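**Q** Got a predicted model here, sequence first, then my questions.
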Amino acid sequence: MIPEIMDGKNIADFIDPEIEAKLDELEREEEERAQLAALEAEADPMEDDAAEAHAQVAKLASAIRKKKGVIKETARRDRAANHPTLPRNVKARSKSTGGMVAHLSSIGIETEAKAMSNLRSKAKARSPAADEEERGRSTKRRPMADAMDVE
């Protein structure tokens, strides 16, 4: 055998003398595996049912995931709307006793003014002068005694 040199390397080092025998052995093994797979396919008709059952389970799992997503989105939307659209004090200001009396009289319930006397009326505004006198700190400075005066 004459060594051939290519790119500074001996090509004969990369040649396997038993490569034909190894190739024949691999081809025989491949044929055996193909025959074995064909026998298993003929002997196991339940595999088709298993594949069909697997497809049904996958379809059901997909439907469950979709339903869970819908439920989560609904809960998220409901949670976002779980507060009054207007603050309570604004809603209370928009309602009046006159409106309630009109509604009650429209449905046939008579109302008298003295029966409505216990309804809460609007709070009276306090004058700023009353605020200064009753609570809070005084805005006037009191003369402080000289700390150096000793009796």
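**A** That came through fine.

**Q** use CA for all of it now, contacts and neighbours both
**A** Fine.

**Q** Quick one: neighbours of Met100, just the number.
**A** Burial of Met100 is recorded as 12 neighbouring residues (other C-alpha atoms under 10 Å).

**Q** May I ask which helix or strand encompasses it?
**A** In this structure, Met100 is located in helix 97-106 according to DSSP states H and E.

**Q** That helix: what's the following helix or strand?
**A** Sequence-wise, the next helix or strand downstream of helix 97-106 (DSSP H and E) is helix 128-134.

**Q** follow-up on the earlier one: in the helix holding Met100, which residues are buried?
**A** Neighbour-count burial for helix 97-106, counted by 16 or more other C-alpha atoms under 10 Å, picks out Val101.

**Q** another structure for you, compare them:
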Amino acid sequence: MHRRSLIADLAEALGKSEEEVRQFLEALWQRLPLAIEIEPPFVRYLDAKIEGVRSTLEAEIKGLRSALEAEINGLRMAMEQGFKRSEERDEALRREMDERLEALRREMQQGFQQMAERDEAIRRELRQEIEALRSEVQRLERWFRTFAISILLMLAGIIVQNFLK
């Protein structure tokens, strides 16, 4: 805003329009030689100090960044090793479980086979006992027939004797 009022003031003092004054100032600015500025020694001293502090801070930041990256890489490697150990433990547990399941399966199959063999042995034993009982019953039937026939013949003989008398 200050620039507009300066242009307006100049335009009023010169009796020209603001646009003409603006064009004049722009042309004047382009034609004037640039003055070389020399920095005072204190400014150069401050710039050097600021540059020194900046380079020190950049070096410290770079060192901290490197240390942080090294720490992150170390943690990453530790995590990867931990994951690898976990995977190895999981695999070992999986193998152990598979082995145990296989052993249990074999034991169950042996148990079933032993049960089947016992069942078959019991059936054979029962068949033998049934066969023995059948043989005994047949022997008893023969003995009873023999005894019954003998008794019937004796009774028939007694009855015949009683009729004949």
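**A** Received the coordinates, thanks. The shown structure was predicted, so the numbers you read here are calculated from the model rather than taken from an experiment.

**Q** TM between them?
**A** After superposition, the two chains reach a TM-score (TM-score structural alignment, normalised by the length of the first structure) of 0.39; 81 aligned residues with a C-alpha RMSD of 3.7 Å.

**Q** related to what we said a few turns ago, the helix holding Met100 of the first structure - contacts with which helices or strands?
**A** Counting contacts by 3 or more C-alpha pairs under 8 Å, 6 or more residues apart in numbering; DSSP states H and E, helix 97-106 of the first structure is packed against no other helix or strand.

**Q** Tell me the buried residues in stretch 46-56 of the first structure?
**A** Within stretch 46-56 of the first structure, no residue is scored as buried using 16+ other C-alpha under 10 Å.

**Q** Contacts for that stretch next, please.
**A** Applying C-alpha atoms under 8 Å, 6 or more residues apart in numbering, stretch 46-56 of the first structure turns out to have no external contacts.

**Q** Give me the distance between the helix or strand where Ala59 of the second structure lies and the centre of its chain.
**A** Assigned by DSSP H and E, Ala59 of the second structure belongs to helix 41-164. Distance of helix 41-164 of the second structure from its chain centroid, counting by C-alpha atoms, centre = their mean, to the nearest Å, is 23 Å.

**Q** Pull the contacting residues for Leu10 of the second structure.
**A** Applying C-alpha under 8 Å, 6+ apart, we find Leu10 of the second structure in contact with Glu18, Val21.

**Q** Over to Ala37 of the first structure?
**A** With C-alpha under 8 Å, 6+ apart, Ala37 of the first structure has no contacts at all.

**Q** ok, which stretches of the first structure are helices?
**A** With DSSP state H as the criterion, the first structure has helices at 19-43, 46-80, 88-94, 97-106, 128-134.

**Q** now these in JSON lines, with distance to Met6 of the first structure?
**A** As requested, these are arranged in JSON lines below (distance: least, C-alpha to C-alpha, whole Å):
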{"stretch": "helix 19-43", "distance to Met6 of the first structure": "21"}
{"stretch": "helix 46-80", "distance to Met6 of the first structure": "55"}
{"stretch": "helix 88-94", "distance to Met6 of the first structure": "92"}
{"stretch": "helix 97-106", "distance to Met6 of the first structure": "106"}
{"stretch": "helix 128-134", "distance to Met6 of the first structure": "106"}
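
**Q** What count of nearby residues applies to Ala11 of the second structure?
**A** Neighbour count for Ala11 of the second structure, taken as other C-alpha under 10 Å: 17.

**Q** shouldn't it be in contact with Gln23?
**A** No. Ala11 of the second structure lies out of contact with Gln23 (C-alpha atoms under 8 Å); the separation is 11.3 Å.

**Q** Okay then, goodbye and thanks.
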